[in-house]
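**Student:** sequence plus predicted model, see below.
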Amino acid sequence: HGGLRPSDMHVPLLLAGPGVPHGKLTAARSIDIMPTILHLLGKPIPKDIDGRLGYFSFAAETSISDGTWEAACASANVALTAQKLVANGERAAFALCRPPGHHAHADLFGGYCFFNNAAITAQAFRDQGYPRVAVLDVDFHHGNGTQAIFYNRSDVLTASLHGDPDLVFPHFLGFEDETGEGEGKGYNLNIVYPPGTPYREWRKGLDIACERIAAFQPDALVIALGVDTFEEDPISFFKLKSADYLSLGKRIEQLKLPTVFTMEGGYDVDAIGINAVNVMQGFENKKQT
């Protein structure tokens, strides 16, 4: 209004500390930069509303608006409905969860995630008497929330295949030396890949993760299914092709476990449906349509 341009509302980004010159930022991004927040919980919760708004968030790109609570609850309930179907005898169920969930911690939201649908599903199996549950995250980004939730537990095995967190979101978790703590030591597996990874290399990590899951002998399996590993995904750097998702689904099926798929990332809007369906068809041993 009144001729005000969006650029008039921006101010230069000033960084305290060496190593991040302004030129590096402008070279890396042609759009606005939304910071990921390294946040330490345990400090007093602010009384001021501005402080409270950010206290439980670790990334500034995830906004809360009218309807967010209802959408997040509905997404979690979709996952729980899928879990109920499998617990009642279905071989597998796919939960089309929106918003996604695998970045959400028990006490933090971020990465477009509010409730961790995969973790909620795994815990539902545990609450219903399943002794062991495995969670396999095949999204391009590390499932930091799922890892954090189960990091000290030996009853839920977590495995994540993802881009190098030194280079991509969520940055502060997802390294291969993070294997669990306390009773959970050895029950968290991270497999990290560099830019340009094709399916033949990515598949090697998938086989390692599936072998670890098989050795764990879980009673149920949760797949955090992201298809942002696709070669044309705009915010990722893997090189999987649509046909590769058939192979992915077939490999998961070979575990022969009651399985719930929770939908996570995927940002090529023309391909996300094709690739997700291919995973399901591969799981059901059907050919690509």
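**Tutor:** Looks like it came in fine. Numbers count the residues shown, from 1 in each chain.

**Student:** from here on, contacts and neighbour counts on C-alpha atoms
**Tutor:** Noted.

**Student:** which residue ranges form the strands in this protein?
**Tutor:** 92-95, 133-137, 156-163, 188-193, 220-225, 259-263 (DSSP state E).

**Student:** putting a second one here so we can go through both:
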Amino acid sequence: MRTFFSEDSRRRQARSELHDGALVAPFECPERMDLVLSALNQAGVEVQAPKEYGLAPVLAVHDAGYVAFLETCWQAWQSTGRQGEAIPNIWPARTMRGDRIPQSVSGQLGYYALAAETSITEGTFAAAMASKNTALAAVEHTLASGEPAFGLCRPPGHHAAMDQFGGYCFFNNAAIAAQHALNAGKRRVAVLDVDFHHGNGTQQIFYRRADVLFASLHGDPDVTFPYFSGYADETGEGPGAGFNVNYPLPPGTSVATWMAALDDALARIQQAECDLLVVSLGVDIFEGDPISAFTFQHADFITLGKRLADAGLPSVFLMEGGYAVEDIGVNVVNVLQGFQQARG
């Protein structure tokens, strides 16, 4: 399967993440990519670097002020003399005004952040640009050839909303790829999110639109990040009513139950007559993942790939979650190989 990765994805080298009340080494780290690249190499997969696509595809789905903030935040943070990484510590909560963007970089962090675990560091903007380039190269290959493609995106993207970052995500790679495909002439695109965590950003971007069907299988937000998004009654609004489908599942959900939800999602995609499938590929549904709670084993990822192939659509896989356990690369390759085996 044609695979893309940018070495500039490594330019984000965060040192700190707020986790369970402590600052720890981030779960989302460049070593994740090394594990996947090693597994791809062992499988004989050639990895190509993407070209530069600029900001226009980003601005097609993200707010211009938000993009400008991401580009300048680190420099603004450093200019105030702060020694640590840029981490938000206040938000426009329910009892406060949410219609003003403060001049202070501290206030801007709170305005544009959806959570406190994700710091902004030197190289964050460059890595986000590289990640969306990877996604765009993958979708362009599929659009041109009809063949499947894999974008090894880092940072991930599905938590990034139109004007918010968090959950390790800054630009929404799946949304950027889907919009690019629509601009190229596709009538309706399906974005299927199989990450353990709900793709709140992708949902928000397309919630009032009928040209993208968003379906997400994820941990129940009653007990799982991002908590405030991903419930079953979130089905789209206005023109997008019925084009947003969530499958919140409890911790410890069996593979059989998860696969039944996947079958339903694929049926919805078929009913919507989508002509491209973008898979937000999170392999943190693995039983050994450090910040997730599903029960997939290695062989189940092969089955997942085969089920996705049964959709019969041109397909693009974009990396989301799956954290630095040794199995991440095996699980990614198993999905891709299962897909190719089913396609013959």
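**Tutor:** Okay, I see it. Quantities reported herein were computed from a predicted structural model and do not represent experimental measurements.

**Student:** quick TM-score on the pair, please.
**Tutor:** After superposition, the two chains reach a TM-score (TM-score structural alignment, normalised by the length of structure 1) of 0.86; 259 aligned residues with a Cα RMSD of 2.0 Å.

**Student:** can you tell me the closest non-neighbouring residue to the aligned partner of L80 of structure 1 in structure 2?
**Tutor:** The equivalent of L80 of structure 1 in structure 2 is L136 (alignment by TM-score structural alignment). Taking Cα to Cα, 6 or more residues apart in numbering as the measure, L136 of structure 2 lies nearest to A177, with 5.6 Å between them; neighbours along the chain are not counted.

**Student:** make sure the one you found is actually in contact with A135.
**Tutor:** Yes. Between A177 of structure 2 and A135 there is a contact at 6.1 Å, judged by Cα atoms under 8 Å.

**Student:** more neighbours: which of these two?
**Tutor:** Legend: neighbour count by other Cα atoms under 10 Å for A177 of structure 2 and A135, higher for A135 (32 against 28).

**Student:** which residues touch that one?
**Tutor:** A135 of structure 2 makes contact with 4, 151-153, 173-174, 176-177, 318 under the criterion Cα atoms under 8 Å, 6 or more residues apart in numbering.

**Student:** if you set the cut-off to 6 Å instead, what comes out?
**Tutor:** Counting by Cα atoms under 6 Å, 6 or more residues apart in numbering, A135 of structure 2 touches 151, 173.

**Student:** that one and F4 of structure 2, how far apart?
**Tutor:** 8 Å (Cα to Cα, to the nearest Å).

**Student:** ok, and what's touching stretch 217-234 of structure 1?
**Tutor:** Applying Cα under 6 Å, 6+ apart, the set of residues contacting stretch 217-234 of structure 1 is 130, 132-140, 238-241, 257-268.

**Student:** swap the cut-off to 8 Å and go again
**Tutor:** Here stretch 217-234 of structure 1 makes contact (Cα under 8 Å, 6+ apart) with 102, 118, 121-122, 125, 130-140, 235-242, 257-268, 272, 275-276.

**Student:** shared neighbours, A135 and F4 of structure 2?
**Tutor:** 151-152.

**Student:** thinking again about what came up before, figure out which of the strands of structure 1 is closest to E284 of structure 1.
**Tutor:** In terms of Cα to Cα, the element of the strands of structure 1 nearest to E284 of structure 1 is strand 92-95, at 9.7 Å.

**Student:** in structure 2, what stretch matches that closest one?
**Tutor:** The aligned range for strand 92-95 of structure 1 in structure 2 is 148-151, by TM-score structural alignment.

**Student:** again with stretch 117-128 of structure 1
**Tutor:** With TM-score structural alignment applied, stretch 117-128 of structure 1 matches the range 173-184 in structure 2.

**Student:** in CSV: the strands of structure 1, plus distance to T146 of structure 1.
**Tutor:** Shown next, in CSV, are the strands of structure 1 (distance: least, Cα to Cα, whole Å):
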stretch, distance to T146 of structure 1
strand 92-95, 17
strand 133-137, 8
strand 156-163, 7
strand 188-193, 10
strand 220-225, 9
strand 259-263, 12
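
**Student:** buried ones in stretch 337-344 of structure 2?
**Tutor:** Of all the residues in stretch 337-344 of structure 2, those buried under the rule 16 or more other Cα atoms under 10 Å are 337-340.

**Student:** got a quick PyMOL command for the buried subset of the contacts of stretch 217-234 of structure 1?
**Tutor:** To isolate the buried subset of these in PyMOL, counting by 16+ other Cα under 10 Å, use the following:
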select buried, resi 102+118+121+122+125+130+132+133+134+135+136+137+138+139+140+236+237+238+239+240+242+257+258+259+260+261+262+263+264+265+266+267+268+272+275+276
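
**Student:** need the nearest residue in space to G180 of structure 1, chain neighbours excluded.
**Tutor:** Y151 (4.9 Å).

**Student:** okay, now the aligned partner of that neighbour in structure 2: neighbour count?
**Tutor:** Taking TM-score structural alignment, Y151 of structure 1 has Y207 as its aligned residue in structure 2. The number of residues packed near Y207 of structure 2 is 23, by other Cα under 10 Å.

**Student:** test my guess that Y207 of structure 2 contacts E237.
**Tutor:** Yes. The pair Y207 of structure 2 / E237 is scored as a contact, 6.2 Å apart, by Cα under 8 Å.

**Student:** count of residues packed around F286 of structure 2?
**Tutor:** Neighbours of F286 of structure 2 (other Cα under 10 Å): 25.

**Student:** corresponding residue for it in structure 1?
**Tutor:** Using TM-score structural alignment, F286 of structure 2 sits opposite F230 in structure 1.

**Student:** with adjacent residues omitted, what lies nearest to its match?
**Tutor:** Of all residues not flanking F230 of structure 1 in the chain, L240 sits nearest, at 4.7 Å (Cα to Cα, 6+ apart).

**Student:** next: A276 of structure 1.
**Tutor:** Leaving aside its sequence neighbours, A276 of structure 1 sits nearest to V227 (Cα to Cα, 6+ apart; 6.7 Å).

**Student:** can you check P100 of structure 1 too?
**Tutor:** Going by Cα to Cα, 6+ apart, P100 of structure 1 has E264 as its nearest residue, at 4.8 Å.

**Student:** residue in structure 2 matching the one you found?
**Tutor:** Under TM-score structural alignment, E264 of structure 1 pairs with E320 in structure 2.

**Student:** rewinding a little: among the buried residues of stretch 337-344 of structure 2, which ones are in helices?
**Tutor:** 337-340 (DSSP state H).
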